[in-house]
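Colleague: Structure for this input, please:
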Amino acid sequence: MPARHRSALLAVFCLLAATAPALADGIMLPREPQIGPRPFYLVDKMKDGPLKQQLSQCTGPFRKTDFSIGHRGAALEFPEHTKESYVAAARTGAGIIECDVTFTKDRELVCRHSQCDLHTTTNILTVPELAAKCSQAFSPADPATGKKASAKCCTSDITLAEFRTLAAKMDGFNPDAKTPEEYQNGTPRWRTDLHANSGTLMTHDESIALIKSLGAKFTPELKAPEVPMPFDGDYTQEKYASQMIAAYKKAGIPSSDVFAQSFNLADVLHWVKTEPDFGAQAVYLEERYEKHGLDPGKPETWKPSMEELKASGVKILGPPIPMMLALNDKKEIAPSEYAKAAKAAGLDLIGWSLERDGPLHKGGGFYHRSVKAAIDRDGDTLTVLDVLAKQVGVRGMFSDWPATTTFYASCTGMK
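Modeller: A predicted model of the protein is given here:
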């Protein structure tokens, strides 16, 4: 074979090697994130202006980024906290992936958004032997009285072995259901069941192994127990919190790759005290707006204050989007007083959760409530993200479809 032909053939082989998918634990991963059409759809729906012009000219290459955090994986399209959802998050560029951590009856850790959400996120109600163990059995709706269908099934109701037999589904329920099957057929219309027929539940240890194989970092959230603690005699909150961190140490995961989270400040301070390497980047998830009357525009309601949080050892604060945004005098989306004070106190911010309100043509819901008057189209998702990134200065954003945050970070030069 002539030398020039050998050189050409070698060039082709090199090109194929550069673009071929990599293998991670038997899972095909692209060498560069594959973001699909949604980010471009959002750009098309933006208001005309410099940001739209900049983003409309961005066609890649796209890259994995820690700014893009997979909220429960990629929960907009795949059942949350499943193998499929985590893999989708990695394939679309999430540099950090979340496992919400709770425990089973035999004190084993598993990934679920809530300790008592099995009736809306799995098929448990249609598995008679496990449905019988639920804290609250299925109760059908009664149109004559206006009573809605209900049930309550917790991970603490069943053992790990029993948990493993369940299949995941999209989170949702039908309040007008007459049967368990109808109750579990309640996916919100702006999500999809196309990928939800084989959702694979994950234990916490399995999530660590999978996310490691995907080349991503970790943000486990210690969920608030919905059973009295200590559980089963001597399982205290502190043991629960320590057990979660111990799993990463056992797996050889460096503390720098783990962003442990909790809505309970005591959990964060426990990690700061007992596991300082992990506590150094633990995330205090903001919940005081629900329980303690925190108003993002009134510093007197911020108890502890931003400075007190910082002094206690908290370094990263995780508020929901509406806590960090407000409308300025021109009715434009801008940083809230809360966000500005947090940054002034030296606290890093991580926001949650982009693309969780569904279509935005009517202003969105909870996640856009503080700027609702300025929201009227799906493209405003990127406008909100831009303010959070450039003006608020968040270090990362949770998203239910992390392709969007990957796209934005790649197109604007963020790390």
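
Colleague: When you work out contacts or count neighbours from here on, use the C-alpha atoms and nothing else.
Modeller: Noted.

Colleague: and Phe40, what is it in contact with?
Modeller: Listed by C-alpha atoms under 8 Å, 6 or more residues apart in numbering, the contact partners of Phe40 are Ser56.

Colleague: What separation do you get for it and Ala167?
Modeller: Spatial separation of Phe40 from Ala167 under the definition C-alpha to C-alpha, to the nearest Å is 33 Å.

Colleague: And Asp378, by the same measure?
Modeller: Counting by C-alpha to C-alpha - Asp378 and Ala167 are separated by 32 Å.

Colleague: The structure of the following sequence is requested for comparison with the preceding one:
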Amino acid sequence: MTRAFLLGTAMLMLPVAAPAQSQDGGTYDEGLSYGPRPFFLIGKMADSELKSELMSCMGQEPQRTAFSIGHRGAPLMFPEHTVESNRAAAGQGAGILECDVTFTSDEELVCRHAQNDLHTTTNILLTDLAETCTTPFTPAADGEDATAECRTSELTLEEFRTLEPKMDAANAQATTVEDYVGGTADWRTDLYANDATLMTHAESIALFDQMGADFTPELKAPSVDMPMGEFTQEAYAQKMIDEYKDADIDPSRVWPQSFNLSDIQYWIENEPEFGAQAVYLDDRYEAFDEDEGEIDPMDASTFMPTMAELKEMGVNYIAPPLWMLVTLNENGEMVPSVYAEEAAAADLDIITWTLERSGPLASGGGWYFQSVTDAIDTDGDYFEILDVLAQDVGVVGVFSDWPATVTYYANCKGL
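Modeller: Prediction:
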């Protein structure tokens, strides 16, 4: 039995809540569905052993799996961080769901990808609350893009609840507010954006628990200087954990995330049961050295802190973007990167992000596939890179904007 197989199954063996009752008396697990997309992607694959294996699983019954993680729900087609988006993700078999956590002016925790994204994810610019925006809408002119910035930290929770969520998008060439709040990519859809429902963090806990899913909240970096009044970064990190304790959620069901290593260390030291599963979102790809210039995150000599040092700190999970885990060998084949090998050597479990966020892959896949662009030319390659991540890199979970694809793969492979 290979180490890749053992790592690839580690998270699947973690406890997932028992099937919850739906409103019609059945269970959410009974209503799981892959929908058409996995089969569409398989049809795009070149003939291979993997394609044949995936085709052989077309009659299987979907099973919930913790290997499949809903990234903000299922935002390929549903407005992110909404009730509807997460119901879609749970219905596709995602065993873990995400609430990106930020806060309002009255220190209430809500689900938003960023504290300053309301201008692209809600209708705030079309409401009277537009006057609270840090940067008012400025139309495109003289070769300059349209701009705006609106923050949850400028609103009370009561004001936040009046907003209507929409697909995350903005038209940079807009000359009117109405045009600016459009701009949904043509490979997404506004079909499910009507009457979507915003959530607080506490409401997300109740919803995910009801649907039988586990939790991976991400503590988002504030756009305001901290402390905000008496609300410190530590109080913010603690408040997020406290809401799971208040809901009587077992710490083994929670994977708290942060790009801020200090947040991870805080949880390890102050909430060790939660800290044991804290996920360090490694962003060393943004590192820059004044003497050397941009740092190559694939070069082991630039790993600061090193993988071994992270492990010594008590970090057990890291989560880099998927392109950091794979590279191409001399034959143009996708293989584990030095980064992935170093993480495995340090006995760090790896979660990665984000599958199906780049849209159609015919043009190389964009930012998320930058290390293997030359090997990507069809939508079927989503399964090819997923196979390398699971079998060769040994990731224990994959975030996706459409979890059905990852669920299908995990179920077919018997993970």
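
Colleague: Now the TM-score, please.
Modeller: Remark: TM-score between the superposed chains equals 0.92 [TM-score structural alignment, normalised by the length of structure 1]; 390 aligned residues with a C-alpha RMSD of 1.4 Å.

Colleague: what about the longest strand along structure 1, how far off from structure 2?
Modeller: If you go by DSSP state E, structure 1 has its longest strand at strand 94-103. When structure 2 is overlaid, strand 94-103 of structure 1 sits 0.2 Å from its aligned residues on average, using mean C-alpha distance after the TM-score superposition for structure 1.

Colleague: what's the spacing between that strand and its chain's center?
Modeller: Computed by C-alpha atoms, centre = their mean, to the nearest Å, the chain-centroid distance of strand 94-103 of structure 1 equals 7 Å.

Colleague: can you give me the offset of the following helix or strand past that strand from its chain's centre?
Modeller: Counting by DSSP states H and E, the next helix or strand C-terminal to strand 94-103 of structure 1 is strand 109-111. Its chain's C-alpha centre and that of strand 109-111 of structure 1 lie 15 Å apart, by C-alpha atoms, centre = their mean.

Colleague: Name the surrounding residues that touch the very next helix or strand once past strand 109-111 of structure 1.
Modeller: Counting by DSSP H and E, the next helix or strand C-terminal to strand 109-111 of structure 1 is helix 118-121. Helix 118-121 of structure 1 is contacted by residues 79-80, 124-125, 151-155, 168-173, 184 when judged by C-alpha under 8 Å, 6+ apart.

Colleague: ok, now stretch 48-64 of structure 1?
Modeller: 32-34, 40, 43-44, 46, 92-95, 383, 406-408, 410-411.

Colleague: for it, which positions count as buried?
Modeller: 52, 55-56, 62-64 (16 or more other C-alpha atoms under 10 Å).

Colleague: Please apply the same query to stretch 353-368 of structure 1.
Modeller: 353-360, 363-364, 367-368.

Colleague: What residue in structure 2 is paired with Lys310 of structure 1?
Modeller: Superposed on structure 2 with TM-score structural alignment, Lys310 of structure 1 falls opposite Lys311.

Colleague: my bad, should have said Ser256 of structure 1
Modeller: Using TM-score structural alignment, Ser256 of structure 1 pairs with Ser252 in structure 2.

Colleague: I figured its match was touching Phe274, is that so?
Modeller: Yes. Ser252 of structure 2 lies in contact with Phe274 (C-alpha atoms under 8 Å); the separation is 7.3 Å.

Colleague: between those two, who's got more neighbours?
Modeller: More crowded of Ser252 of structure 2 and Phe274, by other C-alpha atoms under 10 Å: Phe274, with 21 against 15.

Colleague: possible to save the buried residues of stretch 48-64 of structure 1 as CSV with distance to Ala389 of structure 1 and secondary structure?
Modeller: Below are the buried residues of stretch 48-64 of structure 1 laid out as CSV (distance: C-alpha to C-alpha, whole Å; DSSP: H, G, I helix; E, B strand; the rest coil):
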residue, distance to Ala389 of structure 1, secondary structure
Lys52, 15, helix
Leu55, 14, helix
Ser56, 18, helix
Phe62, 18, coil
Arg63, 17, coil
Lys64, 17, coil
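
Colleague: OK, contacts around Ser337 of structure 2?
Modeller: Contacts for Ser337 of structure 2 (C-alpha under 8 Å, 6+ apart) come out as 298, 324-327.

Colleague: and of the residues you listed, the nearest to Asn116 of structure 2?
Modeller: Taking C-alpha to C-alpha as the measure, Asn116 of structure 2 lies nearest Met324 of the contacts of Ser337 of structure 2, at 26.7 Å.

Colleague: Please report the number of neighbouring residues for that closest one.
Modeller: Neighbourhood size, Met324 of structure 2 [other C-alpha under 10 Å]: 25.

Colleague: again with the one 10 residues further on
Modeller: Look at Met334 of structure 2: counted by other C-alpha under 10 Å, it has 23 neighbours.

Colleague: which one in structure 1 is aligned with it?
Modeller: With TM-score structural alignment as the criterion, Met334 of structure 2 pairs with Ile333.

Colleague: Check Thr82 of structure 2 too.
Modeller: Using TM-score structural alignment, the equivalent of Thr82 of structure 2 in structure 1 is Thr82.

Colleague: right, and Pro222 of structure 2 touches Thr102 too?
Modeller: Yes. Look at Pro222 of structure 2 against Thr102 with C-alpha under 8 Å: they come within range, at 7.1 Å.

Colleague: Between those two, which is the more surrounded one?
Modeller: Higher neighbour count among Pro222 of structure 2 and Thr102: Thr102, with 28 against 20, using other C-alpha under 10 Å.

Colleague: contacting residues for the more buried one?
Modeller: Contact analysis of Thr102 of structure 2 by C-alpha under 8 Å, 6+ apart lists 109-115, 152, 219-222.

Colleague: In three-state terms, label Thr145 of structure 1 for me.
Modeller: The assignment at Thr145 of structure 1 comes out as coil when based on DSSP: H, G, I helix; E, B strand; the rest coil.
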